[in-house]
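Asks: sequence? don't have it. structure:
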């Protein structure tokens, strides 16, 4: 298979022997991953069994370029390389070698298969463990959504596993670093106790959350001769990409594996580590890379233009130090445009207008992205509505967004309530109105409300929906017969389903979407984003059902009802690779949080940075039950998390963020300042200060238009 056109740096890698163990480092967009893909194709096409090649990535989305190359019809016939995260490998090995470890870890049912938990099912079981403690007054001094509370306790468990310290040390580590009121110590002690009780519950019921999977594999299975020899025999060649985004225990394992490999290629982004809040450790990655005998440095950017690259250097300098610069302003002044607005909506209007002008100048929609530190529901809605009115295709991507916040999901859950009358969860008329407005082609809120008011009859034994023909002629005309026909199609399907129901909620969701809502006459027809969201919902519901049924856990209500209730209460959904792939493939303007855009690792021509005065660009999220920088291998036990530490970490993260974004920008960035933020308050964060410092430099440059 012929590789794409390659640079001299990439060709140098391909010219090296297959027996080499090479470490590649360089900035983002310097062609390292492309070189890794080309190396994989080269090995598979030159006699090395493809099944002996392991591609390891810290996050599934980062493996998409390799997966796409493997799925290409021109990929050499025979076996295929394996693309995995270390977590995925752990799950495979545990499933394969379960009998070896089942009786050595105090599992309650060693003769039964384990149940691997997803993020959703882990939250569910965590809730079962923590609820009695909440009733006893635990965590009463903090205000936190229950699902966020559960996820932060799970995060503590995960940090213990991926960093490599004992589970019982979580509370002590957090308390030792804390410098505030000692009332916070009680919160850390309570979080510690809940983590220990959850681990006991998992062992008792053969439940494996991510942390337990990771520990079983890295601490036990990897140290057994049978498992180690199985992996060493099957995988002789390793490509490990984005090592700076992976966790230190993963680096330890690979360091142990490297001497047994025939070849290895380790790839690291300079200035990476964007997943540090999940345990990523660039310093540990560097120590791993330095054990390899050969190092290659990729220089320059294959994406950023000269002006953008110079602007990147200048703004990161400005973030570190204010004051004069000896750079030539003409080498970077045309890479950015600063726009100031008094009110937030004015900024959004200008963003859409400017994006429209770029499209008129020949820029493709997928070459534009709109970024903010956080993508709230209101901001997402406001931007999508504006782009829709302008006739510009737009897509939003926020993996952390709860499924219940998706309008399509709310509409589907409304139909699920109607499909299962025995659950006694009949929705209100407002919910039904919103569902019809979301699903039926031609249904605006007025007509959807008319349908909900006249045809929705909750509690009726013959069904919740009356036939359209039962309306008087005047009402039929107001609703319109075209909309009435689409309503009747949905009603008839629901009537038939209620007559012959299936108990599994995920099957209901899959069927109604496939048979009705994805067909002509529905607003979801040919709506790829809605299809992606629905796929996530179906997958989430199915995995939850399988987790519950596998353990024969007694429930007072049907599994589907339990899941629906959890979801509506704010269950945090796991990330889906489907969403990442769709985000990369759709030809539409991307609206995304800045860090999410970085992890997609896809360049664009133009970026819009919204409200650069927001402190969200600089400050980290407050997490009262955990602290990712303290639960880190690089943290010294005697250090205290002071304001100086907080400032230094926030400053460093902002520099990395800005540099990473500009490495993935080809032609220019629009920096937008709003006098009032989304909440109507004035902000002046570090990013806008740095930009204003650059604008002062431009004052001394005659004829400049930025000032």
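Replies: That came in fine, so what should we check first? Keep in mind that this is a model prediction, so the values were computed, not measured.

Asks: C-alpha only now, for contacts and for neighbours.
Replies: OK.

Asks: Heading C-terminal from the helix or strand where residue 592 lies, find the next helix or strand.
Replies: Following DSSP states H and E, the helix or strand that holds residue 592 is strand 589-593. On the C-terminal side of strand 589-593, the closest following helix or strand by DSSP H and E is helix 594-600.

Asks: one step back: what sits up against the strand holding residue 592?
Replies: With C-alpha atoms under 8 Å, 6 or more residues apart in numbering as the test, strand 589-593 has contacts from 365-375, 380, 392-398, 583.

Asks: which residue is nearest the middle of this structure?
Replies: With distances taken as C-alpha atoms, centre = their mean, residue 399 lies nearest the centre of the chain, 3.6 Å away.

Asks: That one falls within a strand, correct?
Replies: No. Assigned with DSSP: H, G, I helix; E, B strand; the rest coil, residue 399 falls outside any strand and is coil.

Asks: buried set for stretch 140-148?
Replies: Of all the residues in stretch 140-148, those buried under the rule 16 or more other C-alpha atoms under 10 Å are 146-148.

Asks: Below is an additional structure, to be compared with the one above:
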């Protein structure tokens, strides 16, 4: 095996920096296709000048090397630079997720001044790219597999998780009805999800589906039922094999199928192996304790064929241990590494130096520290361990309440006070505070957001994922589809129509806001919407990108011959909504005609007391109704959604969150129609499935945020915070008494321990599961403690949201911290109460 460096250390110990230094050394050594050092002009990455690798070789910045020779020498130098840039892409960098990949890529780009681009990937993105790139080769290989048959030569489509769940449930419907696959107490949807997760775990571990038959009764949960456990596992293997062949034949790829194709068909292929060894001569894998075993097989292959490697490993990491990570398998590379480096000290001070030992001791044995009644004057007489106890008391704060509602209120007050209080002559900024919870819930997020927003403190969840159906604009667009396309009448009701009228009429607010000029805009809006040939044909991306110049765009689209006569409507007073919910309900009750095939809207005058609506409401309603009637059912639904967004939402200047939600809706629609066309679904069936899918709430909007806002308090779960790889001055540990700190299954797939390479083949008992929970808690606590530098705030309420007493394994920590009324962070009202008590 070629030379490799194994770098290990705890969080924030500088492992990634050390890997970047090795990359810089490769540049200085003249690798990546560089000419010999003697042939280089002075100042261009000469290895005899250690700091010169950071200098730019752009002739506009450093023209000296280009002035030393004639035109031919400059041409040869340019060719060498181009060769060097091309050769530097032989460096394969692997990161745990997309954000960490971008961060690592930016750091390497900065080191090489943009002259050494590398191939930056996550393990899954690399497998996906390779499978798509070599898909023609895979078609020939898969056609030779038994019981598969001929595969069509069509470009593959990668299924999202929600689409995978939907299609797999339909494909296995007959098998599930027969009851040959059953797990006691597990519903159908959950069973399908478990089976798909088992497929992914098997692919990540490099195990075939045939190995399922050997699991027998050694699962996490017993499979007692009508069938013996061994037979159930065998049936699961057959069902997954049939599902895999079905996806092959239709050109559909899932995460599990992608990894399975790469491991068993692409990586063993001789031609691919030869090309792979030529393409990548260097590999940098950051945080390999989070990677699956299949990524280790890839790195082993590259090292065996002469590549140089740098691997970073955190012994207390493995946040993805239940999601396919296999740190024990990666330790095999440590035994074969040429150099092993251990980083002991953090790049910046953290409270782990004083808080780690006593916290872990108390988690192991809650009776390790006796009740001292808050008197630490004689702690030195109790041994060395109690010195750590006293140090822990100095750097931690305790917030203790009876109810969780009071805890959230007090936690937000302390956050505000911490930001407004000077500590060691420096103020704490909002982005230096993180609130970490074992499990996120809407109550905590809403309460903290509302309280902090009223105090003008920005607050943001770390990885917000809200169902797009929660957005009224999305629901209105779905209702709009049912009024344009036939045979969708059963998917709409009066309440949905009323909501659509309220939301779509908001575009008229600015037109009724007063002023003569606005009246011209209003009249032109009606004319534009009634003119079919004036609809924009722009793509959804262009429509959404127009948000920054909506006002100018609207004025430019007005015809030059627009009427200028004043209208009585402009004399109306502006209101918050053009069609308010009450009048929208009246219109829906009297002007909406339900029908299973073609529901429609009638004129507002069909309401006998139409004069009670008012001119403003009647006009807006008629404009919406006329726009709907002007649409043709022959129009592509994607184009209809695009036109509706441009006409009703873009002029209202939506916020970033609203814009990202609309973008997610358009992208989901485009993606879903591709699947429908691939599977030969009728157009009406695609629309029906799409509406039902969105309304189920499985589609979430994930706005792209390459960097965290600089002025926001972060709210995250333990898993989200650990994967973000950040650090803060102050951490708030919310719900300290919750049992979710130890037993949370948010980052755990069913059967995950059975597919790790360190599994000994013995039945997975409850006792072994508890041991894993304890180890996972220890790793999480160490990771969190190394990521805070100033204070740690324990937030504990005696009662949880459900009213039950909270007695989790971390409850005892509340007694080791300084009470909040004795802390510099205490709000004025708490200080006053404390003085009154004295």
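Replies: Perfect, thanks for sending it. Bear in mind that the values here come from a model prediction, so they are computed numbers and not experimental data.

Asks: thinking again about what came up before, got the buried residues of stretch 140-148 of structure 1 as JSON lines, with distance to residue 486 of structure 1 and secondary structure columns?
Replies: Output for those, formatted as JSON lines (distance: C-alpha to C-alpha, whole Å; DSSP: H, G, I helix; E, B strand; the rest coil):
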{"residue": "146", "distance to residue 486 of structure 1": "39", "secondary structure": "helix"}
{"residue": "147", "distance to residue 486 of structure 1": "38", "secondary structure": "helix"}
{"residue": "148", "distance to residue 486 of structure 1": "40", "secondary structure": "helix"}
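
Asks: Present those as TSV; the columns should include distance to residue 312 of structure 1.
Replies: Formatted as TSV, these follow (distance: C-alpha to C-alpha, whole Å):
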residue	distance to residue 312 of structure 1
146	40
147	38
148	35
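
Asks: from those, which single one is nearest residue 110 of structure 1?
Replies: Of all these, residue 147 has the smallest distance to residue 110 of structure 1: 30.3 Å, by C-alpha to C-alpha.

Asks: Need the three-state assignment for the equivalent of residue 267 of structure 1 over in structure 2.
Replies: Using TM-score structural alignment, the partner of residue 267 of structure 1 in structure 2 is residue 312. At residue 312 of structure 2 the chain is in strand, as set by three-state DSSP.

Asks: Would you mind measuring from residue 312 of structure 2 to residue 6 of structure 2?
Replies: From residue 312 of structure 2 across to residue 6 of structure 2, the span is 6 Å (C-alpha to C-alpha, to the nearest Å).

Asks: Show me the contact partners of stretch 302-312 of structure 2.
Replies: Stretch 302-312 of structure 2 is contacted from outside by 1-8, 15-16, 19, 22, 276-277, 280-288, using C-alpha under 8 Å, 6+ apart.

Asks: Show me those residues that map onto helices.
Replies: Among the contacts of stretch 302-312 of structure 2, DSSP state H puts 15-16, 19, 22, 276-277 in helices.

Asks: Please tell me which one of these counts the most neighbours.
Replies: When neighbours are taken as other C-alpha atoms under 10 Å, the top entry among these is residue 15 (26 neighbours).

Asks: Now which residue in structure 1 aligns to that residue?
Replies: With TM-score structural alignment as the criterion, residue 15 of structure 2 matches residue 32.

Asks: so what's its match up against?
Replies: Residues counted as contacts of residue 32 of structure 1 (C-alpha under 8 Å, 6+ apart) are 10, 24-26, 267, 298.

Asks: ok, the residues you listed in structure 2, which still hold?
Replies: Shared with structure 2 under both residues aligned by TM-score structural alignment, their matches' C-alpha atoms under 8 Å, the contacts from those are 24-26, 267, 298.
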